[in-house]
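Novice: Prediction below, plus the sequence it came from.
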Amino acid sequence: MCVIVTAEPGHMPDPVTLALMSETNPDGAGIAWHDGERIHVYRHPDNHRTLAYIHANWQAIEAAPALIHFRLATHGAVCLENTHPFPYTLADGETGWIAHNGIALAYTHGPYESDSRNAIDAWQQGETDLASGLHGKFALITSHGEIRWLHGEQPLTDGVSVSNTWWMDATEWTLPYELGYQNAIDDLEANGHDLYDPTGIPDWRP
C-alpha cells in the first residue's frame, strides 16, 4: 500500500506517528525537503536509517516543506533504486521529487522493475496523467519547495496530509523496531553525519 506524507513549513507528524507509518510500510523510506534555498533528499531501503536522519535533522525539516514516503514493496526488490521519492523532469523544465502510493497496474511491466517508476517515466514523457487516479496516488515537491498533490490528498493534522491512514491500525511500536531506530540514530551520530550532507547517500542538487 505504502504511505505518502506531505508537511507544510512548521508542521510535522510526531515521531510515534512516523514510526507507525514505517513499521507498517517497512521496505524503504525517503524524504525530500527544501531549506529555502535548495532541496535535500535522503532515501534508504532500511527505514531505520531514514527515520534516524529525520530525527537528527528534526528542527530544520520541521521548518521546511517536506515530502516523506514509506514503501510496502509490491513490484521490485527492496533496494535504493526502488525507494521513493524519485526525481522527475517535465517538458516545461520543472524538476523535483515525486512519490507514489498504490499499484500502477498499467505499468507493472516496463523499463524499470518498479511500477511506480514506470508510471512516473510515462508521465514525464506526457504519455499518462497521474492526476486521474487510475494509477494510484501521487504527491511531489518541486526544486523550489512547492508541495503538490496530483491525486489522493487526505488531511491528517494541521499542515500535514497523507495518502491513507490504514497504518493507524498498528497498535504498538514494537521493541525490536524501537531498538533498530535507536541503533541507526547512534550510528549516524557516531559517524558525524553533517546536517545537510548525509554520508553514503548523495544529496541531490538542482
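Specialist: Done, it's in. Numbering: from 1, shown residues only.
Novice: okay, CA-based contacts and neighbour counts for the rest of this
Specialist: OK.
Novice: quick one: the strands in this structure?
Specialist: 3-7, 29-34, 39-44, 66-70, 86-89, 95-101, 137-142, 147-151, 154-157, 160-162 (DSSP state E).
Novice: Next up, a structure to set beside the first:
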Amino acid sequence: MCVIVTARPGHMPDPVSLALMSDANPDGAGIAWHDGHRLHVHRHPDNHQLLAYIHANWQSIENGAALIHFRLATHGAVCLENTHPFPYRLPNGETGWMAHNGIAHAYTHGPYDSDSRNAIDAWQNGETDLADGVNGKFALITSQGEIRWLTGEQALTDGVSVSNTWWMDPAEWTLPYELGYQTALEDLEANGYDHDDLYAQTGIPDWRP
C-alpha cells in the first residue's frame, strides 16, 4: 500500500503522524526536499534511518518543499534499490523524483523488480500518463522544488497532503494481512499499543524542534 506525503514550504507533518506512517509501512523510506537552491534526496531501507535524517534536518526541510514516502513492500525486496522516491527524466528536460502508492498491476513485470519503478519508467518514456489511478497514486517533486500529484491527494493538515490515511488508526491496519503481513496487528498487541502513549510504543521520541 505505502503512503506518500507532500509538504509545501513552511509545513511538515507532525512527528506522531510520521511515526504512524512509518510503523504501518516499515519496508523503507525516503525523502526528496528542496532547500530553495537545490534538491536533496535521502533514502534508506531502514525507516528509522530516514526518520533520524528528518530529525537532523527538520528546520531546513520544513522551510522547503518535500516529498516523503514510506514503503509497504509488495513487489521487490526490501532494499535501497526499491526504496522510493525514484528519479525521473522527461523528454522536455524536466527532472525530479517520484513516489508511488498502491500496486501498479500493469507493471508488475518489467526491467525492475519494483512495479513502481517499472510504471515510472513507462511514464517518463511517454508510454502512459498514470493519471487515471488504475495503477495507484503518484506524486513528484521537480529539481526546482515544484510538487505535483498525478492523481488526487488528500489534505492532512494545512500545506500537507497524503495519498491515504489508513495508517492513522492501528486498529484498522487490515491491509497488511491482505499483503502477507500476518503479524502486524499481533506485534502491536504484544507491545501493548496505547493511543495515548504513541511515542513510547513506536520508540521514537518527540523530536520536532
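Specialist: Received, thanks. Bear in mind that the values here come from a model prediction, so they are computed numbers and not experimental data.
Novice: ok, back up a step: reformat the strands of the first structure as CSV; add mean neighbour count and distance to residue 107 of the first structure.
Specialist: As requested, the strands of the first structure are arranged in CSV below (neighbours: other C-alpha atoms under 10 Å; distance: least, C-alpha to C-alpha, whole Å):
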stretch, mean neighbour count, distance to residue 107 of the first structure
strand 3-7, 27, 19
strand 29-34, 28, 21
strand 39-44, 24, 23
strand 66-70, 30, 20
strand 86-89, 19, 16
strand 95-101, 25, 13
strand 137-142, 25, 14
strand 147-151, 19, 17
strand 154-157, 15, 24
strand 160-162, 21, 23
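Novice: could I get those strands as TSV with distance to residue 125 of the first structure?
Specialist: Below are those laid out as TSV (distance: least, C-alpha to C-alpha, whole Å):
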stretch	distance to residue 125 of the first structure
strand 3-7	23
strand 29-34	23
strand 39-44	23
strand 66-70	23
strand 86-89	9
strand 95-101	13
strand 137-142	16
strand 147-151	16
strand 154-157	28
strand 160-162	27
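Novice: wait, which of those strands is closest to residue 121 of the first structure?
Specialist: Among the strands of the first structure, strand 86-89 comes nearest to residue 121 of the first structure, with 8.0 Å by C-alpha to C-alpha.
Novice: can you pull the contacts of the closest residue in space to residue 66 of the first structure that isn't next to it in sequence?
Specialist: Leaving out its chain neighbours, the residue that sits closest to residue 66 of the first structure by C-alpha to C-alpha, 6 or more residues apart in numbering is residue 33, at 4.2 Å. Counting by C-alpha atoms under 8 Å, 6 or more residues apart in numbering, residue 33 of the first structure touches 39, 40, 41, 61, 64, 65, 66, 67, 141, 145.
Novice: Now the terminal residues of stretch 53-73 of the second structure, how far apart.
Specialist: This stretch, stretch 53-73 of the second structure, spans 21 Å end to end (C-alpha to C-alpha, to the nearest Å).
Novice: Which stretch of the first structure is that stretch matched to in the alignment?
Specialist: With TM-score structural alignment applied, stretch 53-73 of the second structure matches the range 53-73 in the first structure.
Novice: Buried ones in the matching stretch, by neighbour count?
Specialist: Going by neighbour count (16 or more other C-alpha atoms under 10 Å), the buried part of stretch 53-73 of the first structure is 53-54, 56, 58, 60-73.
Novice: Map residue 82 of the first structure onto the second structure.
Specialist: Aligned by TM-score structural alignment, residue 82 of the first structure pairs with residue 82 of the second structure.
Novice: now its match, nearest residue through space, not along the chain?
Specialist: residue 114 (6.1 Å).
Novice: any idea what that neighbour aligns with in the first structure?
Specialist: In the first structure, residue 114 of the second structure lands on residue 114 (TM-score structural alignment).
Novice: so how far is residue 21 of the first structure from its match?
Specialist: 21 Å.
Novice: Could you check which of the two has the larger neighbour count?
Specialist: Using other C-alpha atoms under 10 Å as the criterion, residue 114 of the first structure and residue 21 rank with residue 21 on top: 26 against 22.
Novice: and the more buried one, what is it in contact with?
Specialist: Counting by C-alpha under 8 Å, 6+ apart, the residues that residue 21 of the first structure touches are 3, 70, 167, 168.
Novice: likewise residue 70 of the first structure?
Specialist: Contacts of residue 70 of the first structure (C-alpha under 8 Å, 6+ apart): 2-4, 21-22, 25-30, 47, 84.
Novice: Now for the most centrally placed residue in the first structure: which residues touch it?
Specialist: In the first structure, the residue lying closest to the centroid (C-alpha atoms, centre = their mean) is residue 69, at 2.5 Å. By C-alpha under 8 Å, 6+ apart, the residues touching residue 69 of the first structure are 2, 3, 4, 5, 29, 30, 31, 84, 85, 99.
Novice: Could you do residue 94 of the second structure as well?
Specialist: 142, 143.
Novice: try it again with 10 Å
Specialist: Residue 94 of the second structure is in contact with 88, 124, 142, 143, 144, counting by C-alpha atoms under 10 Å, 6 or more residues apart in numbering.
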